[in-house]
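Asks: Whatever this is, show me its structure:
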Amino acid sequence: MQAPLKIAVAGAGLVGSLLAIYLKRAGHTVHVFDRSPDIRNVNFSGRSINLALSQRGWRALDEVGLGDEIRNIAIPMDKRAIHMADNSLNYQYYGKDGESIYSLSRGGLNRKMVSLAEAEGVEFFFETRIWDVNLQTATLYTGETERGAWSELQYDMVFGADGAFSRIRHRMQRQNMFNYSQNFLNTGYKELNIPANADGTHKLDTNSFHIWPRGAFMLIAMPNVDGSFTCTLFMPFEGENSFESLKDKQTLEAFFAQHFPSTQDVIPNLVEDFFKNPTSSLVTMKCYPWVFEDKVALIGDACHAIVPFYGHGMNAGFEDITILSQMMEQYGNDWATILSEYQKSRKPNADAIAELSYRNFMEMSVDTANPDFHLRKKIEKWFSERHPDKWLPLYSRVTFSHRPYAEALAIGDRQKAIMDEVMKLDGITDNWDKPVTEQHILRLLEQDTLTT
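Replies: I've put the predicted structure just below:
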């Protein structure tokens, strides 16, 4: 337990709610503010990408005893189901021994997290807009409008967990020497839906992350506990095969019949959902510093928003909380040191997962349809099973371990260079699991060790 403080958390999303639980457990009074209505009372749909919870996220939940509560509303996915353009279906398993990522409805998990935080004694203030914060005094300014009257709310500390367009960060950006960048992809996304069968079962394989890779665009589908799938269509905003080009019912239906024929019988409300749901954008946001003295700190998307193609936005945010908690245990009541060490630890890892997430868009949309990609993955899996001390595939290093993201990025780059050489071997398609391939990889690894 720490010396009790009065702490405000801006943002009642996934990271804000879990952070509030950690802070409450540490003995603090915690108030959470959110500009939106209570998510438990609204229909959360139309612009969501399902979550993929993996080891880093589970660790943060398990450390406060909440993992089992969340496992009850999660579905394990142990593989990718890759739907090819010719209607064939390929499976690619993620890890070893049935290792899985877990599909969760974003809205369902957020509702659960808010209720769990309230049960801990955290107090929520919904439909409350924060317009500004005094960094030196940790004072929040709230009001109905930005130009109207504001109320002053005094705290000992403020955490900004209010997303990629954070109001708390907006104030921090006005400091001298504050670095900030944002980069939007030319690709956007739209939510679609595969309903459950009449008996409540799933129309597609339940324990798969479904991908229809088509190069510059792709469709994904992730299972929900009610038997449905949340689908997400990723496409360029403009140009050929873009959201701009799909302007009417006939064009849309013809496009799906051509590029996603296996979905025709499972997405009955395609036209309605497509034209009803918004087209949303994807942004990578970076900034530094994340903290101001011992008064204000950013966490989650507020300081490192990433694109969703590695499924680690939430996992990275939850890992922020794990590291912050470790610093709290290590440094006691010295919040200036806690926050300083937290940002030093997390900044390089946040940058690394941002890069990995950006790269994984190409893997999902292009590489998964390439036979050479599947061969590379088979070789990596085969070699890592024979030499687990020498090779852990990048995906497993990111998703099924707690090693730093920055380390995964660096090692992954070296492994890619090695696999590029392996794929040049004569007869690799037929000899991929032969001693000659194994010895070649071992030699390349030895050379890599000598040069690093």
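
Asks: can we go C-alpha only for contacts and neighbour counts from here?
Replies: OK.

Asks: okay, now the nearest residue to residue 358 once chain neighbours are set aside: neighbour count?
Replies: Sequence neighbours aside, residue 307 is the residue nearest to residue 358 in space, at 6.4 Å (criterion: CA to CA, 6 or more residues apart in numbering). Residues within reach of residue 307, counting by other CA atoms under 10 Å, total 25.

Asks: same question, the one 5 residues further on
Replies: Residue 312 has 25 neighbours, counted by other CA under 10 Å.

Asks: And for the one 3 residues further on?
Replies: Neighbours of residue 315 under the rule other CA under 10 Å: 24.

Asks: can you check the one 5 residues further on too?
Replies: Burial of residue 320, expressed as a neighbour count using other CA under 10 Å, amounts to 27.

Asks: Against residue 347, how distant is it?
Replies: From residue 320 across to residue 347, the span is 10 Å (CA to CA, to the nearest Å).

Asks: which of the residues in the helix or strand residue 330 falls within are buried?
Replies: Using DSSP states H and E, residue 330 sits within helix 313-331. Buried residues in helix 313-331, defined by neighbour count with 16 or more other CA atoms under 10 Å: 313-325, 327-328.

Asks: what about the helices in the stretch 301-450 of the chain?
Replies: Using DSSP state H, counting those that start in this stretch, the helices of the stretch 301-450 of the chain run over 301-304, 313-331, 335-365, 371-386, 394-399, 405-422, 428-431, 435-451.

Asks: Please disregard the earlier target; I meant the stretch 51-200 of the chain.
Replies: Under DSSP H, counting those that start in this stretch, the stretch 51-200 of the chain gives helices at 55-62, 67-71, 106-120, 167-172.

Asks: what would those look like in CSV with distance to residue 264 and mean neighbour count?
Replies: As requested, the helices of the stretch 51-200 of the chain are exported to CSV (distance: least, CA to CA, whole Å; neighbours: other CA atoms under 10 Å):
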stretch, distance to residue 264, mean neighbour count
helix 55-62, 35, 20
helix 67-71, 32, 15
helix 106-120, 26, 19
helix 167-172, 43, 22
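
Asks: Nearest to residue 239, out of those helices?
Replies: helix 106-120 (30.5 Å; CA to CA).

Asks: From the contact counts, what lies against the closest one?
Replies: Applying 3 or more CA pairs under 8 Å, 6 or more residues apart in numbering; DSSP states H and E, one finds that helix 106-120 makes contact with helix 14-25.

Asks: another one to check against the first:
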Amino acid sequence: MADQQPAGPGHGTSAGFAGSVRLDRHGCPACTIPGTHRLPSTTARVRAGSELPHHDAFGPLGPRLPTLDHRGRGRRIRLPHHRVHGRRGGLPSPRDDPNRSDSVVQHLRGLPSVRVHDGRCLWIRFVSRPRHIIIIGGGLAGPLLGCLLADQGSEVTILERRGDPRADGYDGGRSINLALSARGIEALARIGLDDAVLRTVVPMQGRMMHDPEGRTSFSPYSVIPGETINSVSRGHLNCMVLDAAEARTAVALHFDVECTSIDVDRSRVSYRTPDGSEHTLDSDLVVGADGAGSMVRAAMDQRERTDDGTEFIESGYKELTIPAGPDGSFQLRPDALHIWPRGHYMLIALPNEDGSFTCTCFWPHEGPESFAAVQTPEEITSFFRTNFADAAELMPDLVEEYLRNPVGPLGTVRCRRYHHRDSAVLIGDAAHAIVPFFGQGMNASFQDCLRLADCIAGHHTMREALESYDALQRPDGDAIGQLSLRNFIEMRDHTASPAFRLLQRFRKRLNRMFPRWYVPLYNMVSFTTIPYTRVITIDRRRRWSVLAIAFLTVLTLGFLVT
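Replies: You can find the predicted model right below:
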């Protein structure tokens, strides 16, 4: 971003200097261009000899920024003072040179751009070179952030440990289905990808509950038409954001590279390519988008305490599949998230575009009804026929998939800071990995990308940008971690309860009657972009009111009946 500084006395950081420096003696390496060949300039003309106007931080002449060094850290350029016409900082009169001609200095990246008049400087504009930002991680958040930063003028290098999924096929090691909601859609819209992605999703209108006897009951997410949760393929979405990043000339993608060291103080990354060669990159900022086991977070933690640890829950997850029917049709209702709640364990299923469903078992690691207790083909078949009979009938490869697919851990990553000085920052799971029970992991990560890009664009220095991002986003990361754990208990233990379902219907009725006053917690998280911390505050404030109204309603009905 260019900065315009007045060169007359008493204005700006260069006050008293630029107006007194002769054109041929200021020491600037840029060469002057004759008036007939000069570049167009947006700098306002100022009559020589007149007082230069003062402008605020965002006045008509643009933002006033401090002089930046190559890392954006506010370095001042020191030049000697001279005396002109016997007074320091004086500006010549137009009468001094009646045959004068204007000149401008070529705009060069990283060098001062000077507009001169009558052989004297009137304005200095500092045009800093583009920032070079290294993003570690080419999953979902990394390429999306790369697009946002490239659109702002930064040069971006993305380093990914795995191969290119567009060539090798997706192998993310995690859930192949994700829930895309308002926060994620907002981020995709910023890089022009929302329409393309939404054409590939399967909208889910609500939850379909399956009890042990095979009976089902449907609970819509919202009373407002069009408010749906969208089931999207992680692999397909990953390929789309990589394509979007690759389409930007300022983004360089490198796959199959192993980071060997990260110097977070110097924003320096060393890595090894598949042929064994070693490379080192210097940058202005290193971004950790490398997941829950983040190498960037570990490097930051070595310099100052960053990682507050990972809190694992007692349950893990394993993925299975309900294939499409013989004609490619869905074998379950396609516009619903299907849940088989069974107390301390459950099974869920999300629809895919090809007619299949991705099922996930969330079970304890140990105990009588756990992954440890269900290991042989006989145990697998018996357990599913007893607890998930209607689902088991639709899984012809149940035993083979169960034995083949690994059990994944579930936990929450907490950090006491998301940035290191002005040289490194964390986003997504690297900063706040969460359990998947609110469907907000990807959406929260995409929101990190938006917030970080906006902070970098809106602050003068990288340190200010990262401090602002940390202050704004870290409380939200902690908040969605709490909400996800709370929703795990709700989905596992409460959704099968008739009393809970009655309360949910009452909340939806309130939402329909008073849409401006009451919005359920789930709807605020999934269908708005209200900050997660604000969502918790609003819900806490409304909760007692809702319970009081429900209690009074029950009393009134009881009185009328008797």
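
Asks: Any idea what the TM-score comes out to?
Replies: Here the superposed chains carry a TM-score of 0.90, computed using TM-score structural alignment, normalised by the length of structure 1; 431 aligned residues with a CA RMSD of 2.3 Å.

Asks: nearest to residue 255 of structure 1, of the helices of the stretch 51-200 of structure 1?
Replies: Proximity to residue 255 of structure 1 (CA to CA) singles out helix 106-120 among the helices of the stretch 51-200 of structure 1, at 28.3 Å.

Asks: In structure 2, what range does that closest one match?
Replies: Aligned using TM-score structural alignment, helix 106-120 of structure 1 spans residues 234-248 in structure 2.

Asks: now what about that stretch, what contacts it?
Replies: 138-140, 143-144, 146-147, 150, 165-166, 170-172, 175-178, 191, 193, 197, 251-253 (CA atoms under 8 Å, 6 or more residues apart in numbering).

Asks: Equivalent analysis for stretch 361-377 of structure 2, please.
Replies: With CA under 8 Å, 6+ apart as the criterion, stretch 361-377 of structure 2 contacts 314-320, 344-348, 379-380, 383, 399, 403.

Asks: and what of stretch 203-223 of structure 2?
Replies: 227-231, 334-342, 386-390, 495-496, 508, 511-512, 523.

Asks: go on, stretch 393-404 of structure 1?
Replies: Here stretch 393-404 of structure 1 has contacts from 54-56, 94-95, 99, 101, 349, 380-381, 384, 405, 408-409, 411-412, using CA under 8 Å, 6+ apart.

Asks: What of stretch 258-277 of structure 2?
Replies: 160-161, 256-257, 278-286, 295-296, 299-300, 420-421, 423-424.

Asks: Distance of the corresponding residue of structure 1 for residue 175 of structure 2 relative to residue 108 of structure 1?
Replies: Here residue 175 of structure 2 is matched to residue 48 in structure 1, going by TM-score structural alignment. In this view, residue 48 of structure 1 and residue 108 of structure 1 are 11 Å apart by CA to CA.

Asks: any idea how far residue 58 of structure 2 is from residue 453 of structure 2?
Replies: For residue 58 of structure 2, the distance to residue 453 of structure 2 - CA to CA - is 20 Å.

Asks: got it, and residue 221 of structure 2?
Replies: Residue 221 of structure 2 is 31 Å from residue 453 of structure 2, by CA to CA.

Asks: Same check on residue 426 of structure 2?
Replies: Counting by CA to CA - residue 426 of structure 2 and residue 453 of structure 2 are separated by 13 Å.

Asks: just residue 201 of structure 2 next, same as before
Replies: Residue 201 of structure 2 sits 26 Å away from residue 453 of structure 2, going by CA to CA.

Asks: How many residues are close by the nearest residue to residue 278 of structure 2 once chain neighbours are set aside?
Replies: Nearest non-adjacent residue to residue 278 of structure 2, counting by CA to CA, 6+ apart: residue 272, 4.7 Å away. Per other CA under 10 Å, the neighbour tally for residue 272 of structure 2 reads 17.

Asks: which residue lines up with residue 272 of structure 2 in structure 1?
Replies: So residue 272 of structure 2 corresponds to residue 143, using TM-score structural alignment.

Asks: next one: residue 505 of structure 2
Replies: By TM-score structural alignment, residue 505 of structure 2 lines up with residue 378.

Asks: And its match, how close does it get to residue 424 of structure 1?
Replies: For residue 378 of structure 1 relative to residue 424 of structure 1 (CA to CA), the value is 15 Å.

Asks: ok, the two, which is more surrounded?
Replies: The residue with more neighbours, out of residue 378 of structure 1 and residue 424, is residue 378; 16 against 9, by other CA under 10 Å.

Asks: what about the strands in the stretch 151-300 of structure 1?
Replies: For the stretch 151-300 of structure 1, strands defined by DSSP state E, counting those that start in this stretch occupy the ranges 151-154, 157-160, 179-184, 187-194, 208-213, 218-223, 229-236, 283-288, 291-292, 296-298.

Asks: possible to save these as JSON lines with distance to residue 80 of structure 1 and mean neighbour count?
Replies: Converted to JSON lines, the strands of the stretch 151-300 of structure 1 look like this (distance: least, CA to CA, whole Å; neighbours: other CA under 10 Å):
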{"stretch": "strand 151-154", "distance to residue 80 of structure 1": "48", "mean neighbour count": "14"}
{"stretch": "strand 157-160", "distance to residue 80 of structure 1": "35", "mean neighbour count": "25"}
{"stretch": "strand 179-184", "distance to residue 80 of structure 1": "27", "mean neighbour count": "12"}
{"stretch": "strand 187-194", "distance to residue 80 of structure 1": "17", "mean neighbour count": "23"}
{"stretch": "strand 208-213", "distance to residue 80 of structure 1": "5", "mean neighbour count": "25"}
{"stretch": "strand 218-223", "distance to residue 80 of structure 1": "10", "mean neighbour count": "25"}
{"stretch": "strand 229-236", "distance to residue 80 of structure 1": "14", "mean neighbour count": "23"}
{"stretch": "strand 283-288", "distance to residue 80 of structure 1": "25", "mean neighbour count": "20"}
{"stretch": "strand 291-292", "distance to residue 80 of structure 1": "39", "mean neighbour count": "20"}
{"stretch": "strand 296-298", "distance to residue 80 of structure 1": "34", "mean neighbour count": "28"}
